[in-house]
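> sequence unknown, structure follows:
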């Protein structure tokens, strides 16, 4: 059985220069500005849904699951375990020879979660990645400090930036060839203007620069693109304050690619012209167009691996509401993953809740890193304080957490270099990611995640 998607994707040419552009040689897919209201956006989505459902039946997984002519409204959820159970090519929707790349999500247990893309889909990936409130251009130098390997994100940013004319520095954060001491040198010597990393990475660069005798600033930076972990508004503001550049938050997944990014007004918008979002309530089984619940997605132009109502299991708040930016796309807030967090004194706490209070501390306390342990009846927190204000910072943080989160809290200050050891920043080590929130029986003395 073969169904042509007739997507209009192309494999060559160049991607347009900024948000909403669809100039010569671009993907030919919808661009911001091609629709003028949520009603016309919905019409665009409706036009693509039926062809995608038909195309999905090309894959072994959906061929068994779908009836001819079935509508999306009657399709059950596709779960991550379905992708793992279909490893490696049970989700394949095109002939194998059409594939351009194969990827896997990080952190899988048992069978990995596979993802594969055609050459045409790579143009779409680049097209979505360059939708930035601070766009990529030929004058830019982009440091890619995201894993390459089998993960999509590093390769995608690399390719998209090249097609935008930028100079790419492939600083894979899982390579022994690019330790933090070298990252600091590259940022300074190459006048890097844009970076692509996790939020945690940017704070480690500051610490590594200071350990090397610099002031921790990188004057050429004009924006930091961040993704890969949730970040609180307070941490985002702190990064912007330290590095004097806006933080542009991204949201996506290896299976589909970019899903959302910040607009010029600082609100994250979902790329609903390329991927249909829905909200699933696991308690009732209901699926709605907007609201708060688990994010379910149906990519509208996915060739190699069609996905129908794929449950990412991320809890989000999605709203079709007007924004001064004029993009006419739903706003999305990523609230975390179902089941994450710990119970303290009868209250469920997640990392973002604690982090928000840590980075509300005045900047002159110099707190970059922290960790916390959730005990049965209290939260125990440590913060790195480089100066003489450890007692003041600790007392302030404890009072803030107890007042707003409603849990007992014990905070202590530790010297700079305790949680992220300075000696490690100068060594030839691969990726370091500080872990912050721990359970009552976990060892927080080993808070640096490697690789």
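The structure has been received and is ready for your questions. On a predicted model such as this, the values are computed, not experimentally measured, just so you know.
> C-alpha from now on. contacts and neighbour counts both.
Fine.
> Am I right that residue 325 is in contact with residue 262?
No - counting by C-alpha atoms under 8 Å, residue 325 stays clear of residue 262, with 10.2 Å between them.
> Compare those two (neighbour count), which wins?
residue 262 (22 against 13; other C-alpha atoms under 10 Å).
> Look up how far residue 165 lies from the more buried one.
Distance from residue 262 to residue 165, counting by C-alpha to C-alpha, to the nearest Å: 22 Å.
> Comparison target, given below:
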């Protein structure tokens, strides 16, 4: 029997949700116009008044917001409340430019905590669980998001943060952690460490894994579930919206339930900006109808997904989004063909390879080249050169069939690709594309 954290919302009728969303959107449009000069200018440019927004059906009248807007108004130009009302500030890493700074009131932190608590309960978590949080703590939103969610649920938090993987495994054993929260690539690394130490994963008490912050495939889910003897669930969030807990899978593992009373989702055509119907894949867009400090309007996430409003078998009526297959800005165009790292990961795992790989894209004589470096399994390391060549050829053929592009395959020694305690770096693009 499924459990709910807030059943009155999670199982509300579509009519009730629509009423909540319409009321919140109208109030948000007014607040943005009155308190955020960026949005006032945007509204005025298109002749839009806050009173024009009366229901959620009016959402398409509103302008889009993109990450560059946050950088252009750095650090607090998009904040809609006085500085004295802020309770916390987070920021992205800023690896591709200025940091994107996000701010929260006390109300916003409660919204985030409730979203994360709903997510934990949806995966089968309870107030009696010990929640082992191996996301990074600090300006990154990962660690504190699930930390606060577990506390809101009444569970016990183990704030381990990332790093020192041997110690992570020791704590999983000694503290008898029930739930592990980290990136999927780090979960695989923990699973490898458990195996290398000769520990039977079934001897660990952990039964649930809540993994996010990077795209991962169904094949990788199975790898993690086998490596740690758990059920692995996808959680979604992004710094600009609210970190982990914006959406999360339930025990049905049939899409991620979006906390749509706080974060209203759309799928749009990334080229035209037109809204797309349920089931069609496009760019995921969020409007923060439940936030005070940073109420972003139609924020383009660059994540590629689709939505369904069908009631889930778990009883939740909240809209579900698919696992993002990648990002429009992570998508590589190689010889005119769109390539996502997740496609390569899926092929490798289907062939029984370890999910440790990297893609190296280069340009020689004005022609794009793709090399995929793949770690061998321990069992392959002693194979003959001829048998390894056969493996390389099998992988190359499978990638050619899936991607319709030729790739050079290079097999590497086990553990030769650096492990990540956060988001895995899968792509090295050496092309100087201006």
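Ah, there it is. Everything numeric in this text was worked out from a predicted model, so none of it was measured.
> can you tell me which helix in the second structure is longest?
If you go by DSSP state H, the second structure has its longest helix at helix 14-35.
> Buried residues in that one, which are they?
For helix 14-35 of the second structure, the buried set under the neighbour-count rule, 16 or more other C-alpha atoms under 10 Å, comprises 17-18, 20-22, 24-33.
> Kindly report the same for stretch 100-115 of the second structure.
Those would be 100-105, 107-115, for stretch 100-115 of the second structure by 16+ other C-alpha under 10 Å.
> What is the most widely separated pair among the residues you listed?
Farthest pair in those (C-alpha to C-alpha) is 100 and 114. Separation: 23.6 Å.
> and residue 327 of the first structure, which of the three is it?
coil (DSSP: H, G, I helix; E, B strand; the rest coil).
> Just tell me what it corresponds to in the second structure.
In the second structure, the residue matched to residue 327 of the first structure (TM-score structural alignment) is residue 316.
> Which residue comes closest to the aligned partner of residue 288 of the second structure in the first structure once chain neighbours are left out?
Residue pairing (TM-score structural alignment): residue 288 of the second structure is matched to residue 299 of the first structure. Leaving aside its sequence neighbours, residue 299 of the first structure sits nearest to residue 275 (C-alpha to C-alpha, 6 or more residues apart in numbering; 4.1 Å).
> what's near enough to touch the aligned partner of the one you found in the second structure?
Counting by TM-score structural alignment, residue 275 of the first structure corresponds to residue 263 in the second structure. Each residue near residue 263 of the second structure by C-alpha atoms under 8 Å, 6 or more residues apart in numbering is listed here: 241, 246, 286, 287, 288, 289, 290.
> show me what contacts the fourth one?
Residues in contact with residue 287 of the second structure, defined by C-alpha under 8 Å, 6+ apart, are 263, 264, 265, 295, 296, 297, 298, 299.
> Using the three-state scheme, assign the fourth one.
Applying three-state DSSP to residue 295 of the second structure yields a three-state assignment of coil.
> Distance check, it against residue 27 of the second structure.
For residue 295 of the second structure, the distance to residue 27 of the second structure - C-alpha to C-alpha - is 11 Å.
> ditto for the first one
In this structure, residue 263 of the second structure and residue 27 of the second structure are 14 Å apart, going by C-alpha to C-alpha.
> quick revisit: which other helices and strands contact the longest helix of the second structure?
When contacts are defined as 3 or more C-alpha pairs under 8 Å, 6 or more residues apart in numbering; DSSP states H and E, helix 14-35 of the second structure packs onto helix 37-45.
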